[in-house]
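> Sequence plus predicted model, see below.
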Amino acid sequence: MASNLDTLVTVFGGSGFLGRNVVRALCRRDYRVRVAVRRPELAGYLQPSGKVGQVHTVQANVRYPASIEAALRDSQIVINLVGILAEGGAQSFDAVQAKGAETIAKAAAAAGAQLIHVSAIGADAESPSRYARAKAAGEAAVLAAVPSATIFRPSVMFGPEDQFTNRFAALARMSPVLPLIGGDTKMQPVYVGDVATAVADAVDGKAKAGATYELGGPEVLTMREIIEAILAIADRKPMLMPLPFGLARFKANFLQFAPGALKLTPDQVTLLARDNVVSDAAKAAGLTLEGLGIAPDSLEAIAPQYLWRFRAAGQFQRKSA
């Protein structure tokens, strides 16, 4: 019987938030993992994810096809996790999430490799959001090049290194007032570890070829409910100030240049105007975490394991009433 060590999996974007979790999941299943990133010298922290020699990093940039072809050479399976939340310089949504996805898919097809592509719930060619349109274009390009590709669309992901729960907890530590944008917008936050497990299951051959899965957590929550849960865990009590979308977009024109947790782009405001939940069609077809046999973890179960650091006295603080 063949060992998983005989299988080489190339992960594009393996140094990111989801990527490091996918690399760990693949290493636990004894696959050989090649991590293709723009700056391999900054991805050394991935080495302890596996045994000696199990993880290897190489340089690749989705804007340069030759680097993609070289990175996936001899790979049996290719995973594309490359994505950006905000544009900067040459890293545009179209270049990275549409044309970049197409470049990887064509290279995988030429190499005869299986392809797993991670997109996002909300990917829509008719969306007013450029991020969502680029995600949809990427999906279309992937299926055109590799019709047997498996696509995963996660909702907003949370976990120890996320830019979601950590962002709001950090803002609550900085300010007595938090702006609330899209307070009634529904989301289905999903634990990054569950998404990584789904991707690893697809590598194992447990997912349907040519299918699009929608991955959400066990609860559908409004944006207000999510932020309130984060604040309760971090034991912070800022006032939530609802901000109309028009005013939020105006402020985002300036905040898109802000550093760290303060950064907010107009396109992100546009995304917050639409619900981000698993569709009824995906549920009916079994194209969900539950359909893969994965019981998703809730925000309430996972977030306290890392958001304690935003409490005034850290892990030793007794939560106030």
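Everything's here; your move.

> rest of the way, CA atoms for contacts and neighbours
Fine.

> what's the lengthiest helix in the chain in contact with?
Longest helix of the chain, by residue count under DSSP state H: helix 130-145. Residues outside helix 130-145 that contact it (CA atoms under 8 Å, 6 or more residues apart in numbering): 85, 93-94, 97-102, 105-106, 109, 117, 119-120, 122-127, 149, 151, 210, 267, 271.

> Sort out for me which of these are in strands.
117, 151 (DSSP state E).

> Going through the contacts of helix 130-145, which ones are buried?
Among the contacts of helix 130-145, those classed as buried by 16 or more other CA atoms under 10 Å are 93-94, 97-102, 105-106, 109, 117, 119-120, 122-125, 127, 149, 151, 267, 271.

> Arg34 - that's part of a strand, no?
Yes - counting by DSSP: H, G, I helix; E, B strand; the rest coil, Arg34 is part of a strand.

> How many neighbouring residues does it have?
Residues lying near Arg34 (other CA atoms under 10 Å) number 22.

> surely it meets Gly13?
No - at 10.6 Å, Arg34 does not count as touching Gly13 under the criterion of CA atoms under 8 Å.

> This protein: strands as residue ranges?
Using DSSP E, strands in the chain cover 8-12, 32-37, 55-59, 77-80, 114-118, 150-154, 157-158, 177-181, 186-187, 190-191, 212-215, 221-222, 239-243.

> nearest to Glu228, of these?
strand 239-243 (8.9 Å; CA to CA).

> Buried by neighbour count: which residues of that closest one qualify?
In strand 239-243, counting by 16+ other CA under 10 Å, buried: Leu240.

> for comparison:
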Amino acid sequence: MAIAGNGSANAPVNGKLVTVFGGSGFIGRHVVRALARRGYRIRVAVRRPDLAEHVQPLGMPGQIMPVQANLRYRWSVDRAIEKADAVVNCVGIMNPSGAQSFDAVQAFGPRAIAEAARAAGLSAVTHISAIGADATSQSGYARSKAAGEQAIFETLPQSVVLRPSVVFGPEDEFFNRFGAMARMSPVLPLIGGGETKFQPVFVGDVADAVAKAATGEAKAGTIYELGGPDIKTFRECMELMLEIVRRKRLLLPIPFGVAMMQARILSLLPSAPITPDQVTLLKSDNVVSQAAIAESRTLDGLSIEARTLAAILPTYLERFRVRGQFDAHRAA
């Protein structure tokens, strides 16, 4: 079930309730803010609500409430969805850990959410997947994303699935990771030679797309692919990042075979900088398909004007400059 909204940044609370699973994460918190601006009450379903209090100031007092839910325990999913008018799933992981496996989080989890939503009388959910979701992929991440999409549509065919490319924004794990690396290391690795293509999309634009889908402004039963206005190779992304942080670093091409061996060793660490699965993902371009463009299953199709890397990256990468934000007005 979708709920109508007027999209106003100053909309009063309208009494409608949206449950957002994973609403305290990088994308989730922006989704919560986008929905709050449209006047909805939001129930933020997370494993640790005591660590999600930072989402409450995104709306008016009482508008946003964190609650406990774990996708591996159906009863908690049912409880989080109870009396909700719409449901959004933002839960996703790049690195499996313990019980939080790809299949548990990104395949079993979406099915549990969709089944609970159906039991609560809803006809659809809004689900965030990823460009590259593929049941035949060699990547466990991509296979689990495809399984999650299948589970959603098998259970609630009128649902909307959103597949973003690499998402960038103040808390991202892509540009921030390499910005931090550039601050410490004279060399940055280019896995596979840095030729993989991305179409980075601003997290605020993704959040707007999610809000539109959850409030009935997207075509039901559709997969949207979300990419920004810039298609860049891995190398070009690193060059742009280095230009913004005003540092010179050697960009070292690393063949996929060598990168895979390194990733297998690094994956033994508690917090691996890269995993074999991520190396596998880098073997394929991550851009919006021509079919999605032709069928208007994009940000343009949702009447969202995508923001550029050049407009957003300097607003949060300046902290990686030699003098941090105090370099903001110095000549390059």
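Nice, thanks for sending it over. The model shown is predicted, which means the values in this text are computed figures rather than measured ones.

> re earlier: could you tell me which of the contacts of helix 130-145 of the first structure are located in helices?
Checked against DSSP H, the contacts of helix 130-145 of the first structure include these in helices: 93, 100-102, 105-106, 109, 267, 271.

> would you list those in JSON lines and tack on distance to Arg20 of the first structure?
Below are those laid out as JSON lines (distance: CA to CA, whole Å):
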{"residue": "Phe93", "distance to Arg20 of the first structure": "22"}
{"residue": "Gly100", "distance to Arg20 of the first structure": "20"}
{"residue": "Ala101", "distance to Arg20 of the first structure": "19"}
{"residue": "Glu102", "distance to Arg20 of the first structure": "23"}
{"residue": "Ala105", "distance to Arg20 of the first structure": "21"}
{"residue": "Lys106", "distance to Arg20 of the first structure": "24"}
{"residue": "Ala109", "distance to Arg20 of the first structure": "25"}
{"residue": "Asp267", "distance to Arg20 of the first structure": "26"}
{"residue": "Leu271", "distance to Arg20 of the first structure": "25"}
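
> Looking at these, which one is closest to Lys237 of the first structure?
Among these, and counting by CA to CA, the member closest to Lys237 of the first structure is Leu271, at 26.2 Å.

> now the closest one: how far from Ile181 of the first structure?
The spacing between Leu271 of the first structure and Ile181 of the first structure, counted by CA to CA, to the nearest Å, is 11 Å.

> Kindly report the same for Gly89 of the first structure.
27 Å.

> And Leu231 of the first structure, by the same measure?
From Leu231 of the first structure to Ile181 of the first structure the distance is 16 Å (CA to CA).

> hmm, back to that, tell me the mean distance between the longest helix of the first structure and the second structure once they are aligned.
Superposed on the second structure, helix 130-145 of the first structure shows a mean distance of 0.3 Å to its aligned residues (mean CA distance after the TM-score superposition for the first structure).

> The second structure: matching residues for that helix?
Using TM-score structural alignment, helix 130-145 of the first structure corresponds to residues 140-155 of the second structure.

> Please tell me how far the matching stretch is from the chain's geometric centre.
16 Å (CA atoms, centre = their mean, to the nearest Å).

> Over to stretch 280-288 of the second structure?
The answer for stretch 280-288 of the second structure is 16 Å, by CA atoms, centre = their mean.

> Pull out the buried positions in that stretch.
Neighbour-count burial for stretch 280-288 of the second structure [16+ other CA under 10 Å]: 280-282, 285-288.

> and what of stretch 21-32 of the first structure?
21-27, 29-32.

> what's it aligned against in the second structure?
The aligned range for stretch 21-32 of the first structure is 30-41, by TM-score structural alignment.

> Need the contact partners of that stretch.
With CA under 8 Å, 6+ apart as the test, stretch 30-41 of the second structure has contacts from 5-18, 20, 23, 42, 44, 55, 58-59, 63-64, 203-204, 206-208, 210-211.

> What's the ChimeraX line that selects buried ones from the residues you listed?
Selecting only the buried entries of those in ChimeraX, with 16+ other CA under 10 Å as the criterion:
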select :5,7,13,16,17,18,20,23,42,44,55,58,59,63,64,203,204,206,207,208,210,211
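
> what about Pro65 of the first structure, neighbour count?
Using other CA under 10 Å: Pro65 of the first structure sits among 17 other residues.

> what's the counterpart of it in the second structure?
Per TM-score structural alignment, Pro65 of the first structure is aligned with Arg74.

> Quick one: neighbours of the nearest residue to its match once chain neighbours are set aside, just the number.
Among residues not flanking Arg74 of the second structure along the chain, Ala112 sits closest, at 6.4 Å (CA to CA, 6 or more residues apart in numbering). By other CA under 10 Å, 22 other residues sit near Ala112 of the second structure.

> What is the equivalent residue in the first structure for Ala112 of the second structure?
In the first structure, Ala112 of the second structure lands on Thr103 (TM-score structural alignment).

> List the contacts of that match.
If you count contacts by CA under 8 Å, 6+ apart, then Thr103 of the first structure has 62-63, 65, 68 around it.
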